[in-house]
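Visitor: okay, predicted coordinates and the sequence, questions at the end:
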Amino acid sequence: MSLVKFLTSKVFFKQLALAVVAIVVLTFIMLKWLNITTNHGEFVVVPDLKGKSVETVKIELDDNDLVMEIQDSANFNPKYPKYSVIEQNPIAGAQVKENRKIYLILNPSGYRKVEVPNILKRTFRQAKPQLQALEFKIGEITYIDNIGKDVVLGMKHKGKTLAPGAMLPLTSTIDLILGNGKR
C-alpha cells in the first residue's frame, strides 16, 4: 500500500481519532488531578508578625498552617524589642498556599561591636568623618595645651581612656581630647 492511499484510508482516520480522544481525556484527567493536589484557589493570608516575639510568631504561624524560617538577625532596630521580628517575607496580608515558608529577620540583642579606628595625632577634621562613617557619635570635646591645634590626643568612652582597636557597640559616644594650639 502506498503512503498516499494509507493517509486517505479509514484505518488511518480511526487511529487519528482515537489518538485525539486519548490526548483530550489524558489532559482532562491531568488538569483535574493538578486542581486537587495543588489546592487550586485555596489561600492562607499571612499575618502581620512585626514586633512580635519568636514564640508568639511560632504559635501564630502554626495556627495558619505556615512554616517559620529565620533568615538573619544583623540589623539592630532600637524601636523593636530584642529578638522580635523586624522584617518578614512575604509581607503581611499576602495570600500564600498552606505550609509556605515565611522568612523572618529578627532584632538582635544590641548593636554589633565595631573596632575603634586609630585617629590619634590626626586633625579633628580628619577624625570626625572617620568616626561618623563607623556610626560612632562624637561626644564632649575637651582641649588641653598642645602645639597641634585640633589634633586628636586622646579618646574616652564613658569616662575611661579608649585605645585604638577597642571594640565598641555601634552608635557609642566617643569623647575627644584635642590640642588647643598653645605650648
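Guide: Structure's in. What do you need?
Visitor: use CA for all of it now, contacts and neighbours both
Guide: Noted.
Visitor: contact partners of stretch 13-25?
Guide: residue 7 (Cα atoms under 8 Å, 6 or more residues apart in numbering).
Visitor: nearest residue to residue 141 in space, please, no chain neighbours.
Guide: Sequence neighbours aside, residue 176 is the residue nearest to residue 141 in space, at 5.0 Å (criterion: Cα to Cα, 6 or more residues apart in numbering).
Visitor: also residue 75?
Guide: Leaving aside its sequence neighbours, residue 75 sits nearest to residue 107 (Cα to Cα, 6+ apart; 6.5 Å).
Visitor: ok, residue 53 next?
Guide: With Cα to Cα, 6+ apart, the residue lying closest to residue 53 is residue 84, at 4.4 Å.
Visitor: and the comparison structure, right after this:
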Amino acid sequence: MSWKKFLTSPVFFKHLALALLITLAFVFGVMKFLSVATNHGEEIPVPNLAKMSVEKAEERLDDIGLEFHLLDTVDYNPAFPPYSVVEQDPLAGVTVKDGRKVYVKINSGGYAKVTMPDLVQKTYRQALSTLRALGVQEGDVKYVEYMAKDVVLEVKQGGKKIKAGDRILKNSKIDFVLGDGKTGFNDEELDSVNTHEILVPTEEDLNNAE
C-alpha cells in the first residue's frame, strides 16, 4: 500500500484519533498532577497565632502547609505571655496560597532597662516629660521646704534614692521629692516679718541727728 493510500485510509484516521486521545489524556493527567501538587486554586485561611509560643506557632503553620518566619522582638507587652506572638502578617483569617510565609513578631521576656537621666533641679514638668519619653511612670510626690516651687530635689524608687546613670526598668514608678516654694522661715519668723512695723524717721529726727 502506497503512502498516499495509507494517509487516506480509515486505518490511518483510526490511529490518528487514538494518538490524539492518548496525547490529550497525557496532558490532562499532567495538569491534574500539577494542580494537586501545587494546591492550584486552593486557599488556606491564616490561623490566629496571637499569644502562641514560637514552637507552637511554627508547628501550627507547618500542619496546614504555611511557613513560619520570625521578624523581630518587640518591647515587652504585659497583655501577652513572654516570647509569644504579638503581631503577624498576613492577619488571621486572610486566605493565602499553600507555602506562603507568615511573618511574626514576638513579645520580649520582660521590661527593658533604661538609664536614669539627671532630673535634680529640673522642673517637675520637665522631669515628667523626660521620664514618659523613656517609658517610666510617675509615682508618689512629696513636698519639702524649699525656695523654688515644683523643683525636683530627689528621685526615689521603693524608698531608695536614685541618681543619674542608674539603670531602672521600663514601666516602673518613680517617686519625686519637690520644693514647696517656701523660703524656709518658720511660721513665727514669717509672722514677725509680716507684722513688724517699719519706722520712717521724721524731719525733726533727722535735724536732731545733725
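Guide: Noted; the coordinates are in hand. Keep in mind that what you see is a predicted model, and the values were worked out from it rather than measured.
Visitor: one step back: residues in contact with the residue nearest to residue 53 of the first structure?
Guide: Contact criterion Cα under 8 Å, 6+ apart gives 50, 51, 52, 53, 54, 106, 107 as the residues in contact with residue 84 of the first structure.
Visitor: scan the residues you listed and report the most crowded one.
Guide: Comparing the contacts of residue 84 of the first structure by number of neighbours (other Cα atoms under 10 Å), residue 106 comes first, having 27 neighbours.
Visitor: can I assume that residue is in contact with residue 83?
Guide: Yes. Contact criterion Cα atoms under 8 Å: residue 106 of the first structure and residue 83 qualify, at 5.5 Å.
Visitor: now the helices for the first structure?
Guide: The residue ranges that make up the helices of the first structure, judged by DSSP state H, are 3-7, 10-37, 54-63, 124-133.
Visitor: burial measure for residue 34 of the first structure, as a count.
Guide: Around residue 34 of the first structure there are 11 other residues, counting by other Cα under 10 Å.
Visitor: what's the neighbour count on the residue lying closest to it once chain neighbours are set aside?
Guide: Taking Cα to Cα, 6+ apart as the measure, residue 34 of the first structure lies nearest to residue 40, with 7.9 Å between them; neighbours along the chain are not counted. Other residues near residue 40 of the first structure come to 10 when the count uses other Cα under 10 Å.
Visitor: swap in residue 85 of the first structure?
Guide: Burial of residue 85 of the first structure is recorded as 23 neighbouring residues (other Cα under 10 Å).
Visitor: ok, the one 3 residues further on next?
Guide: Look at residue 88 of the first structure: counted by other Cα under 10 Å, it has 21 neighbours.
Visitor: residues contacting it?
Guide: The neighbourhood of residue 88 of the first structure, defined by Cα under 8 Å, 6+ apart, consists of 49, 50, 102, 103, 104, 105.
Visitor: re the thing from before, could you dump the contacts of residue 84 of the first structure to CSV with distance to residue 72 of the first structure?
Guide: Below are the contacts of residue 84 of the first structure laid out as CSV (distance: Cα to Cα, whole Å):
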residue, distance to residue 72 of the first structure
50, 14
51, 15
52, 16
53, 15
54, 13
106, 6
107, 9
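Visitor: mind filtering those residues down to those shared with the second structure?
Guide: Among the contacts of residue 84 of the first structure, those whose aligned partners also touch in the second structure, counting by both residues aligned by TM-score structural alignment, their matches' Cα atoms under 8 Å, are 50, 51, 52, 53, 54, 106, 107.
Visitor: tell me how far the fifth one lies from residue 173 of the first structure.
Guide: Pointing back at residue 54 of the first structure there. 31 Å (Cα to Cα, to the nearest Å).
Visitor: what of the first one?
Guide: As judged by Cα to Cα, residue 50 of the first structure and residue 173 of the first structure stand 29 Å apart.
Visitor: quick one: end-to-end distance for stretch 154-169 of the second structure.
Guide: Across stretch 154-169 of the second structure, the terminal residues are separated by 18 Å (Cα to Cα).
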